[in-house]
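Q: coordinates only, sequence not included:
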């Protein structure tokens, strides 16, 4: 019995240790605002999805699709972001989480950075449309949140995207 208890404690300690070793400080990049989440940044403890007590809206918008290895917003995708901007302008008090996603190709670290660039590109486009950057939070899911599970171009195309989560506090 003591052996099982010790084994359980060892497993818990190992999981905790592994959970913290993957975290490292991000290198600063020129031209990127350190507080990219604006008023909803780390000061309020947001880590991606809105916290408990925040009302996630059921309003859904079309995903913005990206080309392979790109964070450039294509002309064909701009209307999707403009629809989100119109909604935000018509609904004061609504906040936005823009999530960048990638397909499975590339390293996990590279895809996290690419997902971040995609989310930031959407944020920048929204700000260019007059949306206050303080209500837009960004998050990268890298390759960890696939929309499609295949291993071909049709699945990869669906996974190279930005998604919108709208919520109120």
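A: Received, thanks. Since the model is a prediction, treat every value here as computed from it, not as a measurement.
Q: C-alpha only now, for contacts and for neighbours.
A: Noted.
Q: Run through the strands of this protein in chain order.
A: Here the chain has its strands, by DSSP state E, at 55-56, 64-65, 95-101, 136-142, 161-168.
Q: which of these sits most buried?
A: Of those, the one with the most neighbours on average (mean count of other CA atoms under 10 Å) is strand 95-101, at a mean of 27.
Q: and the comparison structure, right after this:
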């Protein structure tokens, strides 16, 4: 038995070295992966003067404000009414823009529940804007649930910042 192990050991060692060493040949893919210095940047040059719609607080377009919600609620809080009134004025003064209302939640709860809660929050904000005279055709809603959190902490401050509706202007 010891003699057969002594004969098998060099064979296994040789087989291991051969199988793990691989071949060292150059292929076309090796050449294709090398960086090519063309001396110029790729793509069109963009002016530094171009200004996209700016993001303000949260993911809300500048000129509007996000609206924050209590835990497990889609009701507009009394301390958030002034914020939604600012958004209504923005919508009325910028008729060329439509606004997407994005409902968000904190990470507590199931994905399904949070998607539904985010949708209720977005619809609640939309209804409030319509009651303030904003044209329904200019408003759309989407729910992101817990997918687009701003803060990832596991504390009340982080959760409170994630329970919101963002207002994004879309041309």
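A: Perfect, I can see it now. Bear in mind the structure is a predicted one, so any value in this text is a computation, not a measurement.
Q: before we move on, the earlier item: in TSV, list the strands of structure 1 along with distance to residue 112 of structure 1.
A: What follows is the strands of structure 1, written out as TSV (distance: least, CA to CA, whole Å):
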stretch	distance to residue 112 of structure 1
strand 55-56	24
strand 64-65	16
strand 95-101	8
strand 136-142	4
strand 161-168	13
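Q: Residue 96 of structure 1 corresponds to which position in structure 2?
A: Residue pairing (TM-score structural alignment): residue 96 of structure 1 is matched to residue 99 of structure 2.
Q: let me redo that: residue 15 of structure 1
A: In structure 2, no residue is paired with residue 15 of structure 1, using TM-score structural alignment.
Q: repeat for residue 145 of structure 1
A: Residue 145 of structure 1 maps onto residue 148 in structure 2, by TM-score structural alignment.
Q: from memory that match sits against residue 104, does it?
A: Yes: judged on CA atoms under 8 Å, residue 148 of structure 2 makes contact with residue 104 at a distance of 7.1 Å.
Q: Give the burial count for the aligned residue in structure 2 for residue 106 of structure 1, as a bare number.
A: Aligning on TM-score structural alignment places residue 106 of structure 1 opposite residue 109 in structure 2. Neighbourhood size, residue 109 of structure 2 [other CA atoms under 10 Å]: 14.
Q: Kindly provide the distance from residue 109 of structure 2 to residue 124 of structure 2.
A: Distance, residue 109 of structure 2 to residue 124 of structure 2, using CA to CA, to the nearest Å: 20 Å.
Q: same thing with residue 112 of structure 2?
A: For residue 112 of structure 2 relative to residue 124 of structure 2 (CA to CA), the value is 18 Å.
Q: Looking at those two, which has the bigger crowd around it?
A: Neighbours per residue (other CA under 10 Å) separate residue 112 of structure 2 from residue 124, with residue 124 holding more: 19 against 11.
Q: Contact partners for whichever residue in structure 1 pairs up with the more buried one?
A: Taking TM-score structural alignment for the superposition, residue 124 of structure 2 sits opposite residue 121 in structure 1. Counting by CA atoms under 8 Å, 6 or more residues apart in numbering, residue 121 of structure 1 makes contact with 71-73.
Q: Quick check: closest non-adjacent residue to residue 142 of structure 2.
A: Using CA to CA, 6 or more residues apart in numbering and skipping the chain neighbours, the partner closest in space to residue 142 of structure 2 is residue 102 (5.0 Å).
Q: Now for the one you found: which residues touch it?
A: So residue 102 of structure 2 contacts 118-119, 122, 141-144, 165-168 (CA under 8 Å, 6+ apart).
Q: same thing but 6 Å
A: Shown in contact with residue 102 of structure 2 (CA atoms under 6 Å, 6 or more residues apart in numbering): 122, 141-143, 165-166.
Q: same check, this time on residue 101 of structure 2
A: 122, 141, 166-167.
Q: try residue 148 of structure 1
A: Taking CA under 6 Å, 6+ apart, we find residue 148 of structure 1 in contact with residue 155.
Q: mind running it again at 10 Å?
A: Going by CA atoms under 10 Å, 6 or more residues apart in numbering, residue 148 of structure 1 touches 103, 154-159.
Q: what's the answer for residue 72 of structure 1, then?
A: 65-66, 117-118, 121-122.
Q: can you tell me which residue in structure 2 aligns to it?
A: Taking TM-score structural alignment, residue 72 of structure 1 has residue 75 as its aligned residue in structure 2.
Q: State the distance from that match to residue 126 of structure 2.
A: Taken as CA to CA, the span from residue 75 of structure 2 to residue 126 of structure 2 is 12 Å.
Q: what do the two both touch?
A: residue 120.
Q: ok, and the closest non-adjacent residue to residue 129 of structure 2?
A: residue 88 (5.7 Å).
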